[in-house]
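J.: Curious how this folds, go ahead:
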Amino acid sequence: MNREIRSVEDLLRVLDGLFGGGPAWDGLYADRDRPVPFFVPQPDENLDAWLRDGRLRGGRALELGCGPGRNARRLAEAGYEVDAVDVSPAAIAWARERAPGVRFHLADIFAVDLPHERYDLIYDSGCLHHLAPHRRISYLALLDRHLAPGGHFGLVCFAAGTGDPDAGTEIPDAQLYRDGSLHGGLAYTADELRRLFAAYTEAELRPMREDTGLFGKPFLLAGLFRRD
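T.: Sure thing, here's the model as predicted:
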């Protein structure tokens, strides 16, 4: 059938196809010895800081794009009941070894069957910046559906304006569709994130810190928002 679009979700899936299969995550995670920055066992420095200073105080946590489980493990150690989602079987296998007390789900974040409707924390380290622009619609709907009132949303993503070649692209959205490529990921300014998450109250938005002994790169932004 050539006429595939009969709903918004049909449209989003057709637009997904313009970008091919996306990054080959399973091939990346299958080689555990590859020198990839986020293959380290340490959690994000910002997540650790928010847990230590008491801004995040436990409950239920949902991690989007959990990779090999380093942040999910930190959340579980802090007392959270954690559900963590990733599309890569290799990443989920690795994560289950690292954090056996976490519920890991091999699924697309927009199609996962979760055991709870609401979470006190939704955390994303590097998922949003690998989503095509039209999937921001799905992403905001996911937050609205699953973030509990009074809950927090934490984010790490590529920062625009750093000049770092690892910081993703600042190419405008429309050009990404003409190119049929996300060019390795999308960089955001702090103001773009504030506009995108305007329904939430900003608690902190800053570059990640290096030299903490944990994971942190200055070409990444770390943000914490609260649903009032």
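J.: use CA for all of it now, contacts and neighbours both
T.: Noted.
J.: quick one, helices of this protein?
T.: Using DSSP state H, the helices of the chain run over 8-17, 25-30, 45-52, 70-77, 89-98, 135-146, 173-179, 190-196.
J.: Would you convert those into JSON lines that also reports distance to residue 159 and mean neighbour count?
T.: Output for the helices of the chain, formatted as JSON lines (distance: least, Cα to Cα, whole Å; neighbours: other Cα atoms under 10 Å):
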{"stretch": "helix 8-17", "distance to residue 159": "23", "mean neighbour count": "13"}
{"stretch": "helix 25-30", "distance to residue 159": "21", "mean neighbour count": "16"}
{"stretch": "helix 45-52", "distance to residue 159": "15", "mean neighbour count": "18"}
{"stretch": "helix 70-77", "distance to residue 159": "20", "mean neighbour count": "23"}
{"stretch": "helix 89-98", "distance to residue 159": "24", "mean neighbour count": "19"}
{"stretch": "helix 135-146", "distance to residue 159": "17", "mean neighbour count": "14"}
{"stretch": "helix 173-179", "distance to residue 159": "16", "mean neighbour count": "12"}
{"stretch": "helix 190-196", "distance to residue 159": "8", "mean neighbour count": "13"}
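J.: Minimum distance to residue 209: which of these has it?
T.: Residue 209 lies closest, by Cα to Cα, to one member of the helices of the chain: helix 45-52, at 7.0 Å.
J.: Looks like residue 80 contacts residue 63 (just checking).
T.: No. Using Cα atoms under 8 Å, residue 80 makes no contact with residue 63, being 11.2 Å away.
J.: Let's see this one next, to set against the first:
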Amino acid sequence: MDRNIRTVEDVLRLLDGLFAPDADRWTGRGAAWWDGFYADRSRPVPFFVAKPDENLVAYLDRGLITAGGRALDLGCGPGRNTVHLAAHGFEVDAVDLSPAAVDWARERCRDEGIQATFHCGDAFALAGKELAGPYDLVYDSGCFHHLPPHRRVSYLALLDQVLASGGHFALTCFAAGEMGSELSDADFYREARLHGGLAYTDESLRRIFSDLTEVELRRMRDEPEGSEWFGEEFLWTALFRRESVR
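T.: Have a look, this model is predicted:
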């Protein structure tokens, strides 16, 4: 007889189990799945390019976020945005489940002659330990939409723990009507599949991150192949600020 649930984390792990093998996309077991994904660097995957997100470039150029300070790159992948942040004076902690992704990101930083600190593992487990805030910027390009609904609880707890007072949180995620599954939260549990990722509306993002102040929420601009920046219009870009505590 199994009667082991006594904490919120116990409940979250139980719900993780409903999505096996999809759970390997976000839990500590996910290294092997993502290593296979990153094994062939020549694959025509849009975010394999060595270009930063156009919205991140715009935030810095327009002064919506200030260069420098400490930044956390959640789900850094092959380090596109890690490189850009570090090149603009941020002290960057970059985290990813996949050793293959982290190795690639390290190589890109080394090739550019810049420094960043890399962490391989589950960001939820590392928060408050290796990922010791406060961070002036938490940046997520494509991690959030791979989480099942119940792990938004963990995600918001992570932000609450590591985001500095007055700091910014920015993300890109699948836009409803363009990319990702539009099943209701409840239907994901009925089907026990994530269908490659969750689509979001602008209203749903505002509701989920309602404890933060919206700075900008728009669709990512589509960037042509020859652009210096990464841009795909099937993504939302969102920038929020945590109000300063006096």
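J.: just so I know, which of the helices of structure 1 lies nearest residue 162 of structure 1?
T.: helix 190-196 (12.0 Å).
J.: which residues in structure 2 does the closest one align to?
T.: Aligned using TM-score structural alignment, helix 190-196 of structure 1 spans residues 202-208 in structure 2.
J.: superposed on structure 1, where does the matching stretch end up, distance-wise?
T.: Superposed on structure 1, stretch 202-208 of structure 2 shows a mean distance to its aligned partners of 0.4 Å (mean Cα distance after the TM-score superposition for structure 1).
J.: Can you pull out the residues in contact with that stretch?
T.: The contact list for stretch 202-208 of structure 2, computed with Cα atoms under 8 Å, 6 or more residues apart in numbering, reads 214, 217, 236.
J.: sorry, back to before: can you convert the helices of structure 1 into JSON lines and add a column each for distance to residue 106 of structure 1?
T.: What follows is these, written out as JSON lines (distance: least, Cα to Cα, whole Å):
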{"stretch": "helix 8-17", "distance to residue 106 of structure 1": "19"}
{"stretch": "helix 25-30", "distance to residue 106 of structure 1": "12"}
{"stretch": "helix 45-52", "distance to residue 106 of structure 1": "23"}
{"stretch": "helix 70-77", "distance to residue 106 of structure 1": "14"}
{"stretch": "helix 89-98", "distance to residue 106 of structure 1": "6"}
{"stretch": "helix 135-146", "distance to residue 106 of structure 1": "17"}
{"stretch": "helix 173-179", "distance to residue 106 of structure 1": "28"}
{"stretch": "helix 190-196", "distance to residue 106 of structure 1": "27"}
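J.: now the equivalent of residue 134 of structure 1 over in structure 2: how far from residue 82 of structure 2?
T.: In structure 2, the residue paired with residue 134 of structure 1 is residue 150, using TM-score structural alignment. To residue 82 of structure 2, residue 150 of structure 2 is 28 Å away according to Cα to Cα, to the nearest Å.
J.: try residue 45 of structure 2
T.: 18 Å.
J.: Report the buried residues of the longest strand that structure 2 contains.
T.: Taking DSSP state E as the assignment, the strand of structure 2 that covers the most residues is strand 163-174. Using 16 or more other Cα atoms under 10 Å as the test for burial, strand 163-174 of structure 2 gives 163, 164, 165, 167, 168, 169, 170, 171, 172, 173, 174.
J.: Mean per-residue distance, that strand versus structure 1.
T.: Counting by mean Cα distance after the TM-score superposition for structure 1, strand 163-174 of structure 2 comes out at 0.4 Å.
J.: Can you list the neighbours in contact with that strand?
T.: Contacts of strand 163-174 of structure 2 (Cα under 8 Å, 6+ apart): 65, 133-145, 180, 197-200, 220, 234-245.
J.: okay, that strand sits on what stretch of structure 1?
T.: Going by TM-score structural alignment, strand 163-174 of structure 2 lines up with residues 147-158 of structure 1.
J.: re earlier: and the match of helix 190-196 of structure 1, how far from the chain's centre?
T.: Taking Cα atoms, centre = their mean, to the nearest Å, one finds stretch 202-208 of structure 2 lying 16 Å from the centre of the chain it belongs to.
J.: Ok, stretch 117-135 of structure 1 next?
T.: Centroid separation for stretch 117-135 of structure 1 versus its chain: 4 Å, with Cα atoms, centre = their mean.
J.: what distance separates the start and the end of it?
T.: 21 Å.
J.: And for stretch 12-31 of structure 1?
T.: Stretch 12-31 of structure 1 has an end-to-end distance of 31 Å (criterion: Cα to Cα).
J.: Now do that stretch: everything it contacts.
T.: Contacts for stretch 12-31 of structure 1 (Cα under 8 Å, 6+ apart): 5, 67-68, 87-91, 132, 134-135, 177, 180-182, 184.
J.: and if we set it to 6 Å?
T.: Stretch 12-31 of structure 1 has contacts (Cα atoms under 6 Å, 6 or more residues apart in numbering) with 88, 90, 91, 180, 181.
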